[in-house]
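In: Fold the following.
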Amino acid sequence: MRVPREIARFNRRVTNRAAQSITPWLPGLGTLQHVGRKSGRRYRTPLLVFPTRDGFAILIGYGPESDWLQNVLAGGATALEKRNRTIPLVNPRICSKADAANLVTPAFRTFYRLFPYNEAALVLTRSAHTSP
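Out: Model (predicted):
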């Protein structure tokens, strides 16, 4: 299931701003920090994130044309805010939702599979350079 672009625009302008303060604390959610590939501006986007052995899998609900996804794939600085920590991430790669499910840690795998986004997931690895 892909979420219509109109909903994506509304979420970017309204819902995301309101959700940013609570998403780092909720299971399955986190705030992705990324840099605009054209503007160079820093962005913070609340997303569905699931831990893997060496990083995180992020469900792609708005399709491959999503700005946050394009920014991350362009190679700019990327980090995840989760539980009062900022985790630098590298090596973004897109894979099918099913392939990413095998990477998600067992404790979160059922929760991951419950979401109706069936297109794909972005998988990122924790950077060796961590921040406090």
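In: Every contact and neighbour count from this point should use C-alpha atoms.
Out: Noted.
In: Burial check on residue 12, number of neighbours?
Out: By the criterion of other CA atoms under 10 Å, residue 12 has 15 neighbours.
In: which residues touch it?
Out: By CA atoms under 8 Å, 6 or more residues apart in numbering, the contact set of residue 12 is residue 45.
In: Quickly note the distance from it to residue 2.
Out: 16 Å (CA to CA, to the nearest Å).
In: same question, residue 83
Out: Residue 83 sits 28 Å away from residue 2, going by CA to CA.
In: ditto for residue 97
Out: Using CA to CA, one gets 13 Å for the distance from residue 97 to residue 2.
In: Which of these two has more residues huddled nearby?
Out: For residue 97 and residue 2, the more surrounded residue by other CA under 10 Å is residue 97, and the numbers stand at 20 against 12.
In: another one to check against the first:
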Amino acid sequence: MQMPQALARFNRHVTNPVQRLWAGWLPPFAIVEHVGRRSGKPYRTPVNVFSADVDGKPGVAILLTYGPDRDWLKNLTAAGGGRMRRNGKDFGIADPRVVTKAEAADHVSAGARPIFARLPFEDAVLLTKTD
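Out: Next up, the predicted model:
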């Protein structure tokens, strides 16, 4: 299931500016920092994040609540990565890989896996931490 695109537009203009104030500090939220692939403009997008082991490396999994056709994901893919602020800490993220929720669940930390698996979304992105 994907959330409606009208809700995505509403969140981009109304909810996200408020969430940017605290999402980088309060679990399970985080801020994805990325650069526009055409404009070069810096962006900060709030997301829900789950700790993950990505091919033996520390990483994160993000459920794609509005599907994989998201500007922030396209920007990360074009640049090969970006930065994330989570729990008050900044770190690099790289190698975005869109997968099914079931595949991503295998990478999510054991404690969060039951919650992750029950959420009603189909796709996720796996990202490796770089620093």
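In: Make sure residue 8 of the second structure is actually in contact with residue 66.
Out: Yes - the criterion here is CA atoms under 8 Å, and residue 8 of the second structure meets it with residue 66 at 6.9 Å.
In: Who are the contact partners of the residue sitting nearest the centre point of the second structure?
Out: Centroid-nearest residue in the second structure, with CA atoms, centre = their mean: residue 62, separated by 4.0 Å. Listed by CA under 8 Å, 6+ apart, the contact set of residue 62 of the second structure reads 47-50, 124-126.
In: Need the residues you listed in CSV (columns: distance to residue 78 of the second structure and neighbour count).
Out: Putting the contacts of residue 62 of the second structure into CSV (distance: CA to CA, whole Å; neighbours: other CA atoms under 10 Å) gives the following:
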residue, distance to residue 78 of the second structure, neighbour count
47, 19, 22
48, 21, 18
49, 21, 21
50, 23, 25
124, 17, 23
125, 14, 20
126, 15, 27
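In: Regarding the first structure, what is its longest strand?
Out: strand 85-96 (DSSP state E).
In: buried set for the lengthiest helix in the first structure?
Out: For the first structure, the helix with the greatest residue count under DSSP state H is helix 106-114. In terms of neighbour count (16 or more other CA atoms under 10 Å), helix 106-114 of the first structure has its buried residues at 108-109, 112.
In: neighbours of residue 104 of the first structure, just the number please.
Out: Residues lying near residue 104 of the first structure (other CA under 10 Å) number 25.
In: do the same with residue 66 of the second structure
Out: For residue 66 of the second structure, the neighbour count with other CA under 10 Å is 17.
In: I'd assumed residue 6 was in contact with it.
Out: No - Residue 66 of the second structure is beyond contact range of residue 6, at 10.1 Å (criterion: CA under 8 Å).
In: The counterpart of the residue nearest to the centre of the second structure in the first structure sits in which helix or strand?
Out: Counting by TM-score structural alignment, residue 62 of the second structure lines up with residue 58 in the first structure. For residue 58 of the first structure, the enclosing helix or strand under DSSP states H and E is strand 55-60.
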